[in-house]
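**Student:** fold the stuff below for me.
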Amino acid sequence: MPPKKKTKAAVVTATTTSTRSTRSRKQQDDASSVISVESVKTVNSTGSAKRKRAGSMSVTARSTKKAKESTETWWEEVAGCSDAEILDGEGFQKWIEDLGLDPSGMFMYLILYKCQAKTSMTITKEQFVRFMDSIGVKSNSQLLTVLSALLSDIRPATAPHPNPNFKPFYKWCFQHFKPEGQKGMPVDFAEIILQTLLDPTRYDPTWVSEEEPTKNEQFPHVDAFCEYITQSDPRPVHVINKDQFEQFYEFNLAVSWSAVEHSEDSAWPALIDSYVTWKREKYPA
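**Tutor:** A predicted model of the protein is given here:
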């Protein structure tokens, strides 16, 4: 039986089907080609990104290592030897001299506080490196350029605008400088600490000690109070406790030199009340 002759419609249908099939295969091939190309691009892009990230991480790691080495090299210069793990009194003294600062100024107090030293008047290599890295300082010269700002940040100020950063520093100093295992600070040592911390002029890097110190205008009770606790006979106390130390700062903010703001009903420690009585007799306003 001869094959049926395709009608025009059948030919068109077959051709269309064939064309569609051909187009479909071509589209699939093209799609596969596109997918393949895109896949290669994606792989190449991913590989490139990974290489970039790896390179970036490598640079960062090298930079971190270099920065650490730089800070540690500076530590070796400050501490005086490559294997030193602490910097204590004598080391601080030499460092202060190398910086050209007055040893009676605020530098040592500042560094101990910023490094959060755990042992009295001693910082460790780890504490030093951590703090200096946090402020991006790698040498004595760089430290001197930011020293004024660091000191200003903790400088005391009286009402109506006391510095909120000073009080935590002031309270920290009592805990740091009092004898280990003791609740209070001997009055002779407390005198030095109070006259240093509550003297705003010492927070200037250019400050130098004078034979005749200037009057403390912002905290006028400091010198008189220190005279009272160290030179009275008998002394009112032999040690200053935490509450007396902290409240003395608050007292200076609230009570002027004339002490007119103070009354018997004031909730100050008994030591401060007795100081006011003594002061009114010896230094009447």
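
**Student:** only C-alpha atoms from now on, for both contacts and neighbour counts.
**Tutor:** Will do.

**Student:** what is the burial count for Gly184?
**Tutor:** By other CA atoms under 10 Å, 21 other residues sit near Gly184.

**Student:** surely it touches Ile240?
**Tutor:** Yes - here Gly184 reaches Ile240: they are 5.2 Å apart, a contact under CA atoms under 8 Å.

**Student:** tell me how far Val43 lies from Ser152.
**Tutor:** Val43 sits 55 Å away from Ser152 when distances are taken as CA to CA, to the nearest Å.

**Student:** chain center to the helix or strand hosting Arg25, what's the gap?
**Tutor:** For Arg25, the host element (DSSP states H and E) is helix 8-79. Centroid displacement of helix 8-79 relative to its chain, using CA atoms, centre = their mean, to the nearest Å, is 43 Å.

**Student:** another sequence for comparison is provided below:
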Amino acid sequence: MAPTSTSQKAMTTQFVQLTGASDRTAQRYLKNAGYKLNEAVDAYFSGGSGTSTPTTSALDTSLNQMFDKLRDDSRDEKNTLGLDTTMAYLGDLGVNIENAELLVVMELLQAPSVGEITRKGFVDGWKASGAATRQAHVSHIKSLVSSLSTDPAYFRKVYRHTFVASKEPTQKALNLEIATVYWNVLFSPPGWEWKTKNQEWLQLWLKFLEEKWTRSVNRDMWNQILEFATKSMADETLSFWNEDGAWPSVIDDFVAWCKERGIGKSETMDLDA
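**Tutor:** Purely as a prediction, here's the structure:
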């Protein structure tokens, strides 16, 4: 049955433009998806069309065209959206660049640095998510952001990519000041809050760094902080830690600093704890 409303007809036109399919095919997929454009396009590009190579090509073309429309010829390279263009794009999508929403998009599009999006990252990221329209991008980002604080595996992906995107390309470590900024962002809403019933771990960690740590943050330290945060969330007594463990020295120092303040178990830790 053909769409009867103006909005449904507009969706049919959009579907055809995005996929290169016929009106009849567009109407069939839209009807099956309850006239939800994103779901219909996703179903089409997931193989339901029966012609995987042309559909992949059509989606690539559509996303490349979208990327080109975003580009500012006067300041962006052919295959890269610079800082100003990226921020404008994120603003158009309703992304809050002051919190972890920014880092969600940077991971999704595999941004080489915060505030920069490559053509390949843009096309590959949105193609993998099946989001072929601006509204689909908005919806998908909201879905990812909502899972950031509830899906540990997904949070880990965003957390680890943040290290890559926030350091200078030629450097192997993060400046401590920059690392502190991103720890604050990642471990605060809508990210994963690093705190327990009795302890504000993020604030303790930042205070420890301010008092005791002056060196840069390498990848291992960055990754191990998340492992420690995860364990401290499950056990605020820190009984999982022992001095013969494989934790980086900075974490050993942090635990000692905490114990001096009556945080965690005060007695000698069992090696098998």
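
**Student:** ok, back up a step: quick one: name whatever helix or strand follows the helix holding Arg25 of structure 1.
**Tutor:** Counting by DSSP H and E, the element after helix 8-79 of structure 1 in chain order, helix or strand, is strand 86-87.

**Student:** show me which positions of the following helix or strand past that following strand end up buried.
**Tutor:** In the C-terminal direction, the helix or strand that comes right after strand 86-87 of structure 1 (DSSP H and E) is helix 89-99. Within helix 89-99 of structure 1, the residues scored as buried using 16 or more other CA atoms under 10 Å are Phe92, Trp95, Ile96.

**Student:** same for helix 89-99 of structure 1, what does it pack against?
**Tutor:** Helices and strands touching helix 89-99 of structure 1, as assessed by 3 or more CA pairs under 8 Å, 6 or more residues apart in numbering; DSSP states H and E, comprise helix 8-79, helix 107-114.

**Student:** for Asp199 of structure 1, find the nearest of these.
**Tutor:** Closest to Asp199 of structure 1 of the helices and strands packed on helix 89-99 of structure 1, according to CA to CA: helix 107-114, at 12.9 Å.

**Student:** give me the distance between that closest one and the centre of its chain.
**Tutor:** Offset of helix 107-114 of structure 1 from its chain centre (CA atoms, centre = their mean): 11 Å.

**Student:** the residue mapped onto Asp220 of structure 2 from structure 1: which element?
**Tutor:** Matched by TM-score structural alignment, Asp220 of structure 2 corresponds to Asp243 in structure 1. Assigned by DSSP H and E, Asp243 of structure 1 falls within helix 242-254.

**Student:** OK, contacts around the residue nearest in space to the middle of structure 2?
**Tutor:** In structure 2, the centroid-proximal residue (CA atoms, centre = their mean) is Val104; its distance is 2.1 Å. Val104 of structure 2 makes contact with Ile141, Leu144, Val145, Val158 under the criterion CA atoms under 8 Å, 6 or more residues apart in numbering.

**Student:** would the second one count as being in a helix?
**Tutor:** Yes - according to DSSP: H, G, I helix; E, B strand; the rest coil, Leu144 of structure 2 belongs to a helix.

**Student:** how near is it to Trp183 of structure 2?
**Tutor:** In terms of CA to CA, Leu144 of structure 2 sits 19 Å off from Trp183 of structure 2.

**Student:** of these two, who's got more company?
**Tutor:** A direct count of neighbours by other CA under 10 Å for Leu144 of structure 2 and Trp183 places Trp183 higher, at 20 against 17.
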